[in-house]
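J.: Predicted coordinates and the sequence they were generated for:
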Amino acid sequence: MTTPASVPSAVPSLSLNSGGSIPQLGLGTWPLDDAAVEKAIVAAAELGYRHVDTAVKYGNEVGVGRGLAASGLERDQWFVTTKLDGEYQGQDRAVAGLDASLDRLGLDYVDLLLIHWPLPGRDEFVSTWETFIRLRDAGKARAIGVSNFKSAHLEKLIGATGVVPAVNQIQLSPASTRREQRAYDTEQGILTESWSPLGGGSGDLLSSAVLARLAEKHDRTPGQVVLRWHVQNGLVVIPKSANPQRMAENLDIFGFSLDADDLAALDTLDEGPDAGVDSDRSGH
């Protein structure tokens, strides 16, 4: 029987601007609870996943930590992301926030720490970023980044500190391609990471005729075609699933490629800037 540690990961990694790299495909964990996420991570490890994404707001960091411990993998084989939400914005509040996350996760450090939302009305994301920089320098986070930030927020952050986030995690799919945001991120050397990559609020995406045709052409599922689109666009992608069969399907996207005609067809699904982007910040 193959042990988890011996399973080779077919997932390529992308370089981070601060050094190191991030697996291009990982396991999203929202809205799984502790029990479900622990089982999901163990199953994911057996399949070859080495990247897991969580957040304080998800309420499942304890389960994530248990899953990591039960996976049979050494710590350095995992890339772990967590996010601190509004409670931890403001000078130094993120210090206690990350310490609490590390305690729940059972880890000494996270590979990537994100500001969950900019919350510009509070105007505290710059001081929060300054705290993140100190946490990175102290070794408690190997890399730091942001989530749900727009270009104006990033410009303010970079202008005030001179430190460019390694990652900007945003809601993104073929139905809402966020081209301008992605272009800005790329120009700044920021990796764009896709949450809700299979469409989220635009529930019709996976049932579209375009995806049905491309899935048949490549003998893949519509979901696999969408995830392949993310990969070929240089994005990091974190689909969520607690189903091992679906996890395996999500991982099995590196044995085929979309050609120029396929990508052009997928372009027709774009509903415009920020279409379908979820403004409800109770979860992601």
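T.: Good, I have the coordinates. Numbers count the residues shown, from 1 in each chain.
J.: When you work out contacts or count neighbours from here on, use the C-alpha atoms and nothing else.
T.: Will do.
J.: Is Glu193 part of a helix or strand, or is it coil?
T.: Following DSSP: H, G, I helix; E, B strand; the rest coil, Glu193 is assigned to strand.
J.: May I have the residues that are in contact with it?
T.: By CA atoms under 8 Å, 6 or more residues apart in numbering, Glu193 lies in contact with Val167, Asn168, Gln169, Ile170, Leu235, Val236, Val237, Ile238.
J.: If we only consider the residues you listed, which is nearest to Pro12?
T.: Nearest to Pro12, judged by CA to CA, of these is Val236 at 10.0 Å.
J.: Thr131 versus that closest one, what's the distance?
T.: Per CA to CA, to the nearest Å, Val236 is found 25 Å from Thr131.
J.: which residue ranges form the strands in the stretch 51-200 of the chain?
T.: For the stretch 51-200 of the chain, the strands defined by DSSP state E, counting those that start in this stretch cover 51-53, 79-84, 110-115, 141-147, 167-171, 191-195.
J.: okay, those in a markdown table with distance to Ser127 next?
T.: Converted to a markdown table, the strands of the stretch 51-200 of the chain look like this (distance: least, CA to CA, whole Å):
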| stretch | distance to Ser127 |
| --- | --- |
| strand 51-53 | 24 |
| strand 79-84 | 14 |
| strand 110-115 | 11 |
| strand 141-147 | 13 |
| strand 167-171 | 18 |
| strand 191-195 | 22 |
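J.: about what we covered before: looking at Val236 and Thr131, which has the bigger crowd around it?
T.: Comparing Val236 with Thr131 by other CA atoms under 10 Å, the one with more neighbours is Val236, at 25 against 19.
J.: Quick check: that one touching Arg228?
T.: No - using CA atoms under 8 Å, Val236 is not in contact with Arg228; the gap is 10.8 Å.
J.: got another, please set it beside the one above:
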Amino acid sequence: MQRIVNRHQLNMPKLGLGTWPMLGDECTRAVTQALELGYRHIDTAAAYNNEAAVGEAIAQSPVPREQIHVTSKVWWDQLSPVKMRASFENTLRALRFDYVDLFMIHWPTQDWDLARTIETLVSFKEDGRARAIGIANFPLALLRQVVEVIQAPLAAMQVEYHVALNQAKLLEFARRHDMALIAYSPLARNKVSEMPEIRRIAEKHGVQPTQIALKWLIDQGNVAAVPKAKGRANQLANLAALDVSLDNEDYASIVGIAKNLRLVSPAFAPQWDDAA
């Protein structure tokens, strides 16, 4: 499987398994199955309430822990240093890990001491319990502050990204700073299967529309994707996307798709720069 490797020592498969909103035994079965099929990148978060289920699957798996990249995240209402440390401890306890491969701030918030929050995040990397650190759902201006002003050694950002949402400026920033951009909702909540341009390309290659959408992302430098997939057929289909070949005509068709479909914007979300 292709990997992203950068100066922050992030060594992460470009295709991962998203686990939201799976819970309990359903989540454990899905992760167990994914590991059996060859997935080595699992994405979870404290807010998903499934870290223990993910940890159970990994504890039961014959795949060595060090061969599995696991990302988790701290929720936006736990970003004071004391709460953040407690949340991180709870994450490690639920996962049954001594360390997590990538630990992220899940969403920015308001009325926070950004410097102290980032200092706390960096401390998890410095003590070795987070092999790498990152942020999710930060707009570009805030990301610049964290990386260029505070100079936090971020390895990755995670944002909504798919064929119908432009993230060009964030991707350019990621490449300039040797960061990975991890795409969540990479299938636009399966809306890609309804897009005429994607359907035409899929029919041309004899594959599924979701595979076209995933390969378009994975072919981009510094980009990884974490589609949620519970069933065996969908997990296998997503893995098979790695073997799809897109040509220049395909890329031109995808460029022509409108890029303003943002699907994840809760009430506490920051102000997005959708012109990016």
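T.: That came through, no problem. Since we're looking at a predicted model, the values are computed, not measured.
J.: So which residues of the stretch 1-150 of the second structure form helices?
T.: Along the stretch 1-150 of the second structure, counting by DSSP state H, counting those that start in this stretch, helices occupy 24-37, 51-60, 81-95, 114-126, 140-144.
J.: average distance between the fourth one and the first structure?
T.: With mean CA distance after the TM-score superposition for the first structure, helix 114-126 of the second structure departs from the first structure by a mean of 1.3 Å once superposed.
J.: what does that helix correspond to over in the first structure?
T.: Using TM-score structural alignment, the residues of the first structure aligned to helix 114-126 of the second structure are 125-137.
J.: Give me the residues contacting the matching stretch.
T.: 88-95, 113, 115, 118-119, 141-144, 156-157, 160-161, 163.
J.: do the same with stretch 161-170 of the first structure
T.: Identification of contacts with stretch 161-170 of the first structure by CA under 8 Å, 6+ apart yields 16-18, 126, 130, 133, 143-149, 157-158, 185, 188-195.
J.: how long is it from one end to the other?
T.: End-to-end distance for stretch 161-170 of the first structure, by CA to CA: 22 Å.
J.: Quick one: distance of it to the chain centre.
T.: Relative to its chain's centre, stretch 161-170 of the first structure lies at 14 Å (CA atoms, centre = their mean, to the nearest Å).
J.: quick one on the thing from earlier: let's have the helices of the stretch 1-150 of the second structure in TSV, adding distance to Leu236 of the second structure.
T.: Converted to TSV, the helices of the stretch 1-150 of the second structure look like this (distance: least, CA to CA, whole Å):
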stretch	distance to Leu236 of the second structure
helix 24-37	7
helix 51-60	18
helix 81-95	25
helix 114-126	33
helix 140-144	34
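J.: Buried deepest among the ones you listed, which one?
T.: Highest mean neighbour count of these: helix 51-60, a mean of 22 (counted as mean count of other CA atoms under 10 Å).
J.: what's that one packed up against?
T.: The helices and strands touching helix 51-60 of the second structure, judged by 3 or more CA pairs under 8 Å, 6 or more residues apart in numbering; DSSP states H and E, are helix 24-37, helix 81-95.
J.: quick check, nearest of the contacts of Glu193 of the first structure to Gln245 of the first structure?
T.: Ile238 (16.0 Å).
J.: Could you check how far the aligned partner of that closest one in the second structure is from Val70 of the second structure?
T.: Using TM-score structural alignment, the equivalent of Ile238 of the first structure in the second structure is Val226. According to CA to CA, Val226 of the second structure stands 11 Å off from Val70 of the second structure.
J.: now do Leu37 of the second structure
T.: For Leu37 of the second structure, the distance to Val70 of the second structure (CA to CA) stands at 16 Å.
J.: ok now do the aligned partner of Val62 of the first structure in the second structure, which residues does it touch?
T.: Val62 of the first structure maps onto Ala52 of the second structure when the alignment is built from TM-score structural alignment. Ala52 of the second structure sits next to Gly24, Ala94, Leu95, Arg96 when contact means CA under 8 Å, 6+ apart.
J.: Ile22 of the first structure now?
T.: Counted by CA under 8 Å, 6+ apart, Ile22 of the first structure has contacts Ser13, Leu14, Ser15, Leu16, His51, Phe79.
J.: Please say which position in the second structure the fourth one maps to.
T.: So the one you mean is Leu16 of the first structure. Aligned by TM-score structural alignment, Leu16 of the first structure pairs with Asn6 of the second structure.
J.: Counting neighbours, what do you get for its match?
T.: The number of residues packed around Asn6 of the second structure, counting by other CA under 10 Å, is 17.
J.: and what of the one 3 residues further on?
T.: Gln9 of the second structure has 11 neighbours, counted by other CA under 10 Å.
J.: How about Val5 of the second structure?
T.: 16.
J.: and if you look at the one 5 residues further on?
T.: Each residue near Leu10 of the second structure was counted by other CA under 10 Å, and the total is 22.
J.: what's the distance between it and Leu92 of the second structure?
T.: When Leu10 of the second structure is compared with Leu92 of the second structure (using CA to CA), they lie 19 Å apart.
J.: Likewise for Leu142 of the second structure?
T.: Distance, Leu142 of the second structure to Leu92 of the second structure, using CA to CA: 27 Å.
J.: what's the answer for Ser193 of the second structure, then?
T.: Ser193 of the second structure is 37 Å from Leu92 of the second structure, by CA to CA.
J.: Alright, calling it a day.
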